[in-house]
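K.L.:
Next comes the sequence, and after it the predicted model I'd like to discuss.
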Amino acid sequence: MPQVTSQDGVTIGYDVTGSGPAVILVAGATQYRAVDRTVTPTLIGLLAQHFTVINFDRRGRGESSDKWPYAVAREVEDIAALLEVVGGEAFVFGVSSGAVLALEAAAAMPRKIKGLALYEPPIDPSRSGNAYRYEHMQMAMQAAQGRSDEMMSDFLLGVGMPREALDGFKASPAWPAFAAVGPTLEHDYRILADARAGDAPPDRWQNAIMPVLVLDGDKSFPFMAAGADWVASGLHNVERLTLAGQTHEFDPKLLAPLITVFFQLGSVQVH
């Protein structure tokens, strides 16, 4: 599998599929290529009919290495390294916490990211910045102690997985691959804590001057719509859309054509 070296020496594993303008996919918490066997492969297959699709393991997951201490800027540098692989510019699609990371990258590299699509950035505007910082601190402490299984268990329970379902998951052959990336959850909590440092979206996001599409699903967690609105309120060149019937786990057959049109035309509005 191909790899690229980031600025701090971390190696990032990735795949390339399709041809045409480049699209980089940025995964949310827990996801990487070896464990995602459903949504992302279908999405890649559909997007690859029009684009060169880059799917990578975020640092600390799968075939990508990691280095302490973590900072969001290091993951932005990972995306910068992938941009160089595809000639220096690309579209970017981010999911969940990966959507917030993708936005941080776009704000840092506005001339290299041509368009940005964000699905359900998981920021709850009703919760304080202190609450986000406390959650990150708790995850950072567990990561420092190597409590990978506990971190993954706490995360899954926190997003609504029933205890009995978690117990069944932990007894399955799939559990070790998920639990192995438990420490990287600290990365996702840091991304959200940094974004939620103030009551308003960070001023730096206004550097993301490319077309941005912010999406949520109307069957998702109740706070997702407010979070998507909050993120969109901090951007200049933004379209905001709610997808009917979609949860946090979107249907790629619905989303891929929408993203394709947006990246090709810079808009999904009918004029």
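P.N.:
Yep, that arrived. Numbers count the residues shown, from 1 in each chain.
K.L.:
CA atoms for contacts and neighbours, from now on please.
P.N.:
Will do.
K.L.:
need the contact list for Arg58.
P.N.:
Arg58 sits next to Ile12, Val26, Ala27, Tyr32, Ser64, Glu75 when contact means CA atoms under 8 Å, 6 or more residues apart in numbering.
K.L.:
So the first one, which state does it fall into?
P.N.:
When the structure is reduced to helix, strand and coil (DSSP: H, G, I helix; E, B strand; the rest coil), Ile12 reads as strand.
K.L.:
Surely it is in contact with Ser65?
P.N.:
Yes - taking contacts as CA atoms under 8 Å, Ile12 lies within contact range of Ser65: 6.7 Å.
K.L.:
what do those two both touch?
P.N.:
Common neighbours of Ile12 and Ser65 (CA under 8 Å, 6+ apart) are Arg59.
K.L.:
Out of these two, name the residue with the larger neighbour count.
P.N.:
Set Ile12 next to Ser65 and count neighbours by other CA atoms under 10 Å: Ile12 wins out with 25 against 16.
K.L.:
just to revisit the earlier point, put the buried members of the contacts of Arg58 into a PyMOL selection.
P.N.:
With 16 or more other CA atoms under 10 Å as the criterion, this PyMOL line picks the buried residues out of the contacts of Arg58:
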select buried, resi 12+26+27+32+64+75
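K.L.:
any idea which helix is longest in this structure?
P.N.:
As assigned by DSSP state H, the longest helix anywhere in the chain is helix 129-144.
K.L.:
Mind listing residues that contact it?
P.N.:
148, 150-151, 182-186, 189-190, 192-193, 196-199.
K.L.:
again, 7 Å this time
P.N.:
Met151, Pro183, Glu186, Tyr189, Arg190, Leu192, Ala193, Arg196, Ala197, Gly198 (CA atoms under 7 Å, 6 or more residues apart in numbering).
K.L.:
Just give the closest residue to the fifth one, not the sequence neighbours.
P.N.:
Taking CA to CA, 6 or more residues apart in numbering, and ignoring the residues beside it in sequence, Arg190 has His136 as its nearest neighbour in space, at 5.6 Å.
K.L.:
try this one side by side with the last:
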Amino acid sequence: MLQLLEVCKSRASGRRHDRDMLRTTESVESADGTRVVFHLQGDGPPLVVLHGALTTTDMYNGLTDMLASRYRVVVVERRDYGPSGSGPRPAGFSRQAADLGAVLGVLGEPAFVFGHSIGGLVALHAMHETSSAVRRLALYEPPVALAGPVLASALAEIQELVKRDRPEEAIVEFFTAISDSARPPTTLEPIARILAHRAAGLVADLECLTAMEPDLSRWSTLDTQTLLLAGDNTDSYGSKSIDLLHATLPNADLMVLAGQGHHPDDPAAVAAALSEFFG
């Protein structure tokens, strides 16, 4: 979590003015009518980026700046976080998968897809319907180990806190539920303050995650070439999730990035791995 705090601070700042001059923003209507916003930067074959839970698309600026020299990078604002719309509740991965399908449908050619954390689960759920539109798939620690009832009690508490307009406490509750160590709440409060405006999206993501079937066998026949990325300084659910997927996906390679956690603080390492794999 401390890594995520540093990522929040460093990537939300920087060359925003220069980037905004080079980046365009578009939107598409998903199958259920929800507006899905996405940003485009660079030129070349399309590469779609799906952000993780609580994170903002600005936190991927360093990564997308590096990739934009070779690819037309398409960063999706996932539903329920804004500026994209909010769909029916409870949320489900099938609707988020349809969002990705809608974005892929307007790109004009098959794309590379990179999903970080829960963004990786969105990409996986989309593959049954959109695999023909995906050239290669890269996933950074999609948390399959947390699927099903694992976080059900935490979700109930988080929903109640958000309902009572206590988003910072809701985020502390989430980090406490997934953390390997018993950190006192005071150490989590700085990041909770930064990300409080993303609490509604967190609730939606947890609704998707708790409704997800833990059985991964549905992806055992996925033949899309896939790169599984993990950090060697990650949380236990991240490494366990990657091990589960590596044992399930028939056409997947595994790469472990030195010194990186669930929220990698070195975008150059991720960019290099993606560029090598996507080509």
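P.N.:
The structure has been received and is ready for your questions. The model shown is predicted, which means the values in this text are computed figures rather than measured ones.
K.L.:
Can you give me the TM-score here?
P.N.:
Superposed pair, TM-score by TM-score structural alignment, normalised by the length of the first structure: 0.82. Supporting alignment: 250 aligned residues with a CA RMSD of 2.5 Å.
K.L.:
just to revisit the earlier point, neighbour-wise, which one of the contacts of helix 129-144 of the first structure leads?
P.N.:
Pro183 (26 neighbours).
K.L.:
Map it onto the second structure.
P.N.:
Using TM-score structural alignment, the partner of Pro183 of the first structure in the second structure is Ala200.
K.L.:
Could I get the contacting residues of its match?
P.N.:
Contacts of Ala200 of the second structure (CA under 7 Å, 6+ apart): Asp80, Tyr81.
K.L.:
ok so it is a strand residue?
P.N.:
No - using three-state DSSP, the assignment for Ala200 of the second structure is helix, not a strand.
K.L.:
With secondary structure and distance to Ile44 of the first structure added, can I get the contacts of helix 129-144 of the first structure in JSON lines?
P.N.:
Below are the contacts of helix 129-144 of the first structure laid out as JSON lines (DSSP: H, G, I helix; E, B strand; the rest coil; distance: CA to CA, whole Å):
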{"residue": "Met151", "secondary structure": "helix", "distance to Ile44 of the first structure": "29"}
{"residue": "Pro183", "secondary structure": "helix", "distance to Ile44 of the first structure": "27"}
{"residue": "Glu186", "secondary structure": "helix", "distance to Ile44 of the first structure": "27"}
{"residue": "Tyr189", "secondary structure": "helix", "distance to Ile44 of the first structure": "26"}
{"residue": "Arg190", "secondary structure": "helix", "distance to Ile44 of the first structure": "28"}
{"residue": "Leu192", "secondary structure": "helix", "distance to Ile44 of the first structure": "26"}
{"residue": "Ala193", "secondary structure": "helix", "distance to Ile44 of the first structure": "30"}
{"residue": "Arg196", "secondary structure": "coil", "distance to Ile44 of the first structure": "31"}
{"residue": "Ala197", "secondary structure": "coil", "distance to Ile44 of the first structure": "34"}
{"residue": "Gly198", "secondary structure": "coil", "distance to Ile44 of the first structure": "35"}
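K.L.:
Adding distance to Ala71 of the first structure, write those residues out as a markdown table.
P.N.:
Below are those laid out as a markdown table (distance: CA to CA, whole Å):
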| residue | distance to Ala71 of the first structure |
| --- | --- |
| Met151 | 19 |
| Pro183 | 14 |
| Glu186 | 10 |
| Tyr189 | 11 |
| Arg190 | 8 |
| Leu192 | 12 |
| Ala193 | 11 |
| Arg196 | 15 |
| Ala197 | 15 |
| Gly198 | 18 |
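K.L.:
and which of those is nearest Leu116 of the first structure?
P.N.:
Leu116 of the first structure lies nearest to Leu192 out of the contacts of helix 129-144 of the first structure, by CA to CA, at 18.1 Å.
K.L.:
Could you find the closest non-adjacent residue to the equivalent of that closest one over in the second structure?
P.N.:
Aligned by TM-score structural alignment, Leu192 of the first structure pairs with Leu209 of the second structure. Sequence neighbours aside, Ala147 is the residue nearest to Leu209 of the second structure in space, at 5.2 Å (criterion: CA to CA, 6+ apart).
K.L.:
who touches the one you found in this structure?
P.N.:
Each residue near Ala147 of the second structure by CA under 7 Å, 6+ apart is listed here: Leu209, Thr210, Met212, Glu213, Pro214.
K.L.:
give me the stretch of the first structure that stretch 247-258 of the second structure matches.
P.N.:
So stretch 247-258 of the second structure sits over residues 233-244 in the first structure, by TM-score structural alignment.
K.L.:
end to end, how far does the matching stretch reach?
P.N.:
One end of stretch 233-244 of the first structure sits 21 Å from the other (CA to CA, to the nearest Å).
K.L.:
Good, wrapping up.
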